[in-house]
Structures are given as C-alpha cells and as structure tokens.
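J.: Provide a 3D model corresponding to the input given below.
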Amino acid sequence: MTQVHTAASLIGLWRAHLADNRRRSLHTVRAYIATAERLTEFLAEHWGEQANAARLSRASQADLRAYLAARRGDGLANRSAARELSAIRAFLGFAASQSGNDAAPPRLKGPRLKRSLPRPIAPDDIMALGDAIAGRNGPVWVQARDWAVLLLLYGAGLRISEATGLTGDVLPVGETLRIIGKGGKPRVVPVLPQLREALTHYAALVPFPLDRDKPLFRGTRGGPLSPALVRRAMMNARRLLGLPEDATPHALRHSFATHLLAGGADLRSLQELLGHASLSSTQIYTQVDAAHLLDVYENAHPRA
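T.: Take a look at the predicted model:
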C-alpha cells in the first residue's frame, strides 16, 4: 500500500532526493524547497484541503496558472517565473512518483524570455587581459597556468569547466584536443601553435606530477584548479584595465565564436567547435556579429 505523504513529509523527501540522489548544489536545493513550500501553502488554501502527495499529483493547469498569477502579483519577473515553473514541474513529478500516480505533471507554457546577446571582447583587450593575468605577482608556473587557461577559452572556445576538467592525458599536446562537453558529448577542437606552446610551457613548469588520470591544471596546493579562481583572476584583471564587468571567462568563448564567424566560419563548423547540441544555439552568434558590425559602422563611418 502506497504511503500518503503530507506536504511537510513530502518536502522533506524532496530535499533529500535533490541533495543525495540528484547532487544539486546547496543554493539549488534551497531555491527548490522554497518553491515547494510556497506552492503547497498556496494550493492548500486554493483547494481548501491538505496538499498531500496524492492531491498534488492531480494538480491541474488551472491550479498552476492561479499560483503563478499570485506570484506575479508579488512582483515575480519573467526569468524568475520560468525558473519557478521548472522547479514546480520537478516537484510535482516527484509528488506523483511518491503517491504511485504515473501521470505526468500538467504542461504549462512558461513566459517568453528575451534572449540576451553575448558581448564579445575585442582581440586587443583579450591580449591585455592575458598580459595582466600572466604578469601578476606569484609563482611563474601559476602565471603560465592562467595564460594557458585563457588561451583555451579564447583560442579553442572551451567552457571554463571543460578547460579545468582536462587531465594529464592531453600531454604531449598534438594538433587537436578531445573534449568531453555537456551531457558527456565528445568533440575535437584544433590546437593553435600559440595554445600548444602555452600548454607545453605550463606542463614543464608545474611542480606537481601530471598523471594521465589527474587534473592538468592545479591549484597552488596541488589540487584541481577551481573555476572560481579563474573567474577571480579575470575579474581582477578587467578591473585593473578598466574593462566592463561582462568581460568574463565565458565571454572569451563568446568572443572565439563571434570572431570566427566574422572571419568567415560557417555555422555548422562553429556548432561542432562549440559542442552545441542544436544549431539554434549557434545561430545567436549571427546576431552578435551583425550587432558588432553595426557598432563599427556607427562609430567609424563618416556618414553614419
């Protein structure tokens, strides 16, 4: 016989499921639990009865619309509403599994979100960032490490997690790197001579053994290099140079894509290099390039 969980006991199970089974971050767990608590409190009042697992598994589209309307009245913005709806769907699916109900949560179209365009960093500014990062005080091998990571982001278009996730088996560096991207999807990226030189130079200086199955990039104590340290180094460098706050490590990947497209790369090739599952994710760079060209025209053309 299936146990009937109260809202409180269900949320307790949901918390454990997120933290232990799904390995969600503490921040995500807190956000999902807060949503579940708001939802069950609202629905109990809305229905005039307890919002236990069995009742939650029968929630309708109209119920969810009423909840979101109430949240909108509290000033919830579109992007936050989309995140909240995602958390609701996950929670209701969990409630259904706990009640023995195989029905899927009601489908509800989320708010339309304005897709923001990534802002590329000018090549001269990227080189200045590299000089600032590599030229700061500290061990020479750390400077070599940070320069190599920066070149991986801009010269190969890697995500920061992909760069810091490389292991010693990439050595010796050849003409390509095999990258495991999002969802475990592999791809091969070419290695420019400057990038090969930077990686080889770092490998020669790092004071820790670079075993094939161990992280390539190390912190000062020998552990894996944290992406947070890369972001912090980039933040300090951009502030030193007076660059905008959106000059982030991920903006280097955007710059890689935008500059390749401006140089004549086709979208399919760019999709492969970036590891995008869908071409629609790559097509946003056509808008970035057009916006960049318009800026150049407006700033430089005498009749603009």
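J.: drop to CA atoms for contacts and neighbour counts, all remaining ones
T.: Will do.
J.: and the residue nearest to Leu279 when sequence neighbours are not counted, how far from Gly219?
T.: On the basis of C-alpha to C-alpha, 6 or more residues apart in numbering, the spatially nearest residue to Leu279 that is not a chain neighbour turns out to be Gln271, at 6.3 Å. Gln271 is 32 Å from Gly219, where distance means C-alpha to C-alpha, to the nearest Å.
J.: any idea how far the closest residue to Pro186 other than its chain neighbours is from Val188?
T.: Distance criterion C-alpha to C-alpha, 6+ apart; nearest residue to Pro186, sequence neighbours excluded, is Ile180 at 4.3 Å. When C-alpha to C-alpha is applied, the distance between Ile180 and Val188 equals 9 Å.
J.: just Asp131 next, same as before
T.: According to C-alpha to C-alpha, Asp131 and Val188 sit 28 Å apart.
J.: how about the helices in this protein?
T.: If you assign secondary structure with DSSP state H, the helices in the chain sit at 7-16, 26-47, 53-56, 61-73, 78-99, 123-134, 140-155, 160-164, 193-205, 227-241, 249-262, 267-274, 279-300.
J.: what's in contact with the first one?
T.: With contacts defined as C-alpha atoms under 8 Å, 6 or more residues apart in numbering, helix 7-16 is touched by Val29, Ile33, Ala36, Glu37, Thr40, Gln50, Ala51, Asn52, Ala53, Phe91, Phe94, Ala95.
J.: now the buried members of the residues you listed.
T.: Those of the contacts of helix 7-16 that meet the buried threshold are Val29, Ile33, Ala36, Thr40, Gln50, Ala51, Asn52, Ala53, Phe91, Phe94, Ala95, by 16 or more other C-alpha atoms under 10 Å.
J.: from memory the last one sits against Ala53, does it?
T.: Yes. In this structure, Ala95 sits in contact with Ala53. The criterion is C-alpha atoms under 8 Å, and the distance is 5.0 Å.
J.: burial of the residue nearest to Pro186, as a residue count?
T.: When neighbours are defined as other C-alpha atoms under 10 Å, Ile180 has 15 of them.
J.: how about Ala81?
T.: There are 18 residues near Ala81, going by other C-alpha under 10 Å.
J.: before we move on, what about Ala251?
T.: Applying other C-alpha under 10 Å, we find 19 other residues in the vicinity of Ala251.
J.: that one against Leu117, yeah?
T.: No. Counting by C-alpha under 8 Å, Ala251 does not reach Leu117; the two are 10.8 Å apart.
J.: this one as well, want them side by side:
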Amino acid sequence: MSGTILVHASRDLLEEKAAWLATLQNERNASPHTIASYERDLRQFLVFLTDYHARPATIADLADLKTTDLRAFLAGRRRDGAGARSLGRNLSGVRAFLKHLEKKGLASTAGARAMRAPKAARSLPRPLAVNDALEVAEEAGSFALEPWIAARDVAVLTLLYGCGLRISEALSLPGDALCDEAARSMPILGKGGKTRIVPLLPAVLQAVGEYRRLCPFALSPQEPLFRGARGGPLRPQIVQRGMARLRGALGLPASATPHALRHSFATHLLSAGGDLRTIQDLLGHASLSTTQNYTAVDAGRLMSIYRDAHPRARRRG
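T.: Predicted coordinates:
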C-alpha cells in the first residue's frame, strides 16, 4: 500500500501548513534555510501519516496524535538512515507545527512534548592552531591570478578569523561596510535576523582597505562588498574552493575549512582568557550551551587554571 497515495494531506491541513510557513517568514523572520528545513520535516511526517492510515493525513489525525505515532515515525526515519541529529530536527519541526495548530484550538502538543529527542553525539568544533590560522589568512591570496582577487581572498579569511563571522555574514556585507579606518566595531546581522556588535582589529581594516583599493568594481551600498571575478556577488563555494587549495599547500587537515576560522576565533579567545558570555555575544549564539562546546576543545587550559587556582590543587611549601 505504501507509496500508492500521492496526496499526503487534506486540503485544510495543507492550508494550515502554508499559513504556518508564512508566519515563520513574515512574523518570525526565519531564514529561507530554516523555512525549507521545517517544510521538509513536516512533509516527511505527513507522508508517514498518509501511509500509516492508508489515506491522506488530516487535521483530526494531528489532533489525536499519540506518542506511539511519533515513535513509529522516528523509527521509520531511522530505518531510512537518518541519524540522531536529523531525527531531533524532524521532531522539532513537527512540534513547531503542532504548536501552530494548538494556538488555533485544532490540536495539542502534549504527545509531542512527551517525546524525548534522540541524543546526538556531540560534535566538537575543530579549530586551527594559532600559527596555522594566521598563516591561512596571510597566504589566502597565493593562488589568485590577479592582485585584487588575492587581496579579496585575504580580506575575507581575515574577517572570518579576526571577527568570528560566518561565511554568509561576511559575504552579505554591503559595499560601504568597513569604510571607516577609525572604526573599532561594526554591527552584523546574523541568524534569525538578530544583530550583534563585533570588534574590528586593525588587521581586518587594513586587509579590507587593501581590497577596496585594488577592486576594479564600484562598491556601492546597494551591492555586496566582496565580488566574484566578473563583478557579481562572491559565492561561498569560491571561498571554500580556495580554502581547499590553501590547506593542501599548507599541509592542513580536511577540517581546516572557512568555518573552522570562526571556531578558531572563539577557541583562541578562550585560550587567552575570554569569558564564555562575551564569546557567546561575539559569535551570536542564541544559547550558551552552544558556546560551551569550546570549553571541551580547550580543556587543557581549563585544567591548568584549575591546578593553579583551586586551593586543594596547590602544592604546599
């Protein structure tokens, strides 16, 4: 019977799904990536319910949803090869839609709230060593055929490491960003439409200034700061490809990606005595638990502090 039903939900349920996605976009300012993920998670669940009941899923099915139904859904996804992280995201998407229905009196989230998300193995950040991070930023333009592209590549990677930016944040900067050589900070629009303030090091301003001087294209506020070879927006794939060539030349591991420079920014700040709350703000993490991953990366420094500071760890003369 599975796979024979093409319509995976009733019309009114699909209308509620569309209304929910519109709310995420218009009222909560969710990113296109987040909306696409939620849509996929809910579609997978509705397809499961359709097969489960041998008919298109309805709002009544969600109103009567039981914990056993959710367990069956996650079990099926696991059989299809989904890992714990994907299963947790699936459950989160279903919960979010049920909450939307609950506000309208159409369903209850009780069954979904009773479900515990599968535990995912914690993936620790993999930063570069300090010397490697500095060398990456300095040598970023080594493979460029034109001086302005070399300066651009240096500026981008210096931003990622010097300010802890996501690659999407760096590439979305407008053409008039970082014009003021006396600036010591700048606002960054991050995930979820949240703005944070990041500090600006002289090395960052110098690298971007050199790129500005050499760039052959007009860098207007309406256009992106970083350009591709033909003048269009610089694509993340170009930065990632350049980083792959660079790590090959420098003998760095495959984990040395553009995003690893953001991890390096956080880990090196922690090593130098930065506190987690400050690093959380600089990275734009919504939860401190995300930032706390860096304490595991830098466990050696924390143990050293413990040995030096704890009264019972001190040696008596």
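J.: got a TM-score for the pair?
T.: TM-score for the superposed chains, counting by TM-score structural alignment, normalised by the length of structure 1: 0.79, backed by 286 aligned residues with a C-alpha RMSD of 3.3 Å.
J.: on that earlier part again, and the residue nearest to Pro186 of structure 1, what pairs with it in structure 2?
T.: Residue-level alignment of Ile180 of structure 1 against structure 2, with TM-score structural alignment as criterion, gives Leu189.
J.: against structure 1, where does stretch 247-264 of structure 2 fall?
T.: Mapping stretch 247-264 of structure 2 onto structure 1 (TM-score structural alignment) gives residues 238-255.
J.: can you give me the buried ones in the matching stretch?
T.: Of the residues in stretch 238-255 of structure 1, Arg238, Ala247, Thr248, Pro249, His250, Ala251, Leu252, Arg253, His254, Ser255 count as buried by neighbour count, 16+ other C-alpha under 10 Å.
J.: what's in contact with it?
T.: Residues outside stretch 238-255 of structure 1 that contact it (C-alpha under 8 Å, 6+ apart): 118-122, 126, 128-129, 132, 150, 153-154, 156-160, 230-231, 234-235.
J.: for stretch 71-80 of structure 1, same thing?
T.: Ala81, Pro111, Arg112, Leu113.
J.: export these to JSON lines and tack on distance to Ala198 of structure 1?
T.: Rendered in JSON lines, the data for the contacts of stretch 71-80 of structure 1 read as follows (distance: C-alpha to C-alpha, whole Å):
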{"residue": "Ala81", "distance to Ala198 of structure 1": "44"}
{"residue": "Pro111", "distance to Ala198 of structure 1": "45"}
{"residue": "Arg112", "distance to Ala198 of structure 1": "43"}
{"residue": "Leu113", "distance to Ala198 of structure 1": "40"}
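J.: drop anything exposed from those.
T.: If you count burial by 16+ other C-alpha under 10 Å, the buried members of those come out as Ala81.
J.: tell me who's in contact with the residue nearest to Pro186 of structure 1.
T.: So Ile180 of structure 1 contacts Glu162, Pro186, Arg187 (C-alpha under 8 Å, 6+ apart).
J.: wait, the last one sits on Ile179?
T.: By that I understand Arg187 of structure 1. Yes. With contact defined as C-alpha under 8 Å, Arg187 of structure 1 counts as touching Ile179 (5.3 Å).
J.: for the two, indicate the residue with more neighbours.
T.: In this view Arg187 of structure 1 and Ile179 are compared by other C-alpha under 10 Å, and Ile179 has more residues nearby, 20 against 15.
J.: check contacts around the more buried one.
T.: Residues in contact with Ile179 of structure 1, defined by C-alpha under 8 Å, 6+ apart, are Glu162, Leu166, Pro186, Arg187, Val188, Val189.
J.: that one and Asp102 of structure 1, how far apart?
T.: 38 Å.
J.: same question for Ala36 of structure 1.
T.: Per C-alpha to C-alpha, Ala36 of structure 1 is found 20 Å from Asp102 of structure 1.
J.: do the same with Leu260 of structure 1
T.: Distance of Leu260 of structure 1 to Asp102 of structure 1, computed by C-alpha to C-alpha: 48 Å.
J.: neighbour count: the two, which is higher?
T.: For Leu260 of structure 1 and Asp102, the more surrounded residue by other C-alpha under 10 Å is Leu260, and the numbers stand at 16 against 11.
J.: so what's the residue count around the residue nearest to that one when sequence neighbours are not counted?
T.: Taking C-alpha to C-alpha, 6+ apart, and ignoring the residues beside it in sequence, Leu260 of structure 1 has Leu270 as its nearest neighbour in space, at 7.8 Å. By the measure other C-alpha under 10 Å, the count of residues near Leu270 of structure 1 is 21.
J.: what does Leu270 of structure 1 align to in structure 2?
T.: With TM-score structural alignment defining the correspondence, Leu270 of structure 1 maps onto Ile279 in structure 2.
J.: quick one: contacts for Gly300 of structure 2?
T.: With contact set as C-alpha under 8 Å, 6+ apart, Gly300 of structure 2 has no partners.
J.: that one and Trp20 of structure 2: what is the separation?
T.: Applying C-alpha to C-alpha, one obtains 46 Å for the distance of Gly300 of structure 2 from Trp20 of structure 2.
J.: one more: Leu160 of structure 2?
T.: Between Leu160 of structure 2 and Trp20 of structure 2 the distance is 35 Å, computed by C-alpha to C-alpha.
J.: quick one: which of these two has more around it?
T.: Taking neighbours as other C-alpha under 10 Å, Leu160 of structure 2 and Trp20 compare with Leu160 leading, 24 against 21.
J.: the more buried one maps to what in structure 1?
T.: When structure 1 is aligned by TM-score structural alignment, the residue opposite Leu160 of structure 2 is Leu153.
J.: stretch 255-275 of structure 1: how far from the chain's middle?
T.: Distance of stretch 255-275 of structure 1 from its chain centroid, counting by C-alpha atoms, centre = their mean, to the nearest Å, is 19 Å.
J.: kindly report the same for stretch 204-221 of structure 2.
T.: Taking the mean of its C-alpha atoms, stretch 204-221 of structure 2 sits 27 Å from the chain's own mean (C-alpha atoms, centre = their mean).
J.: now it: which residue numbers in structure 1?
T.: Under the alignment (TM-score structural alignment), stretch 204-221 of structure 2 falls on residues 195-212 in structure 1.
J.: list the buried residues of that stretch.
T.: By neighbour count, with 16+ other C-alpha under 10 Å as the criterion, the buried positions of stretch 195-212 of structure 1 are Leu195, Arg196, Ala198, Leu199, Thr200, Tyr202, Ala203, Val206, Leu210.
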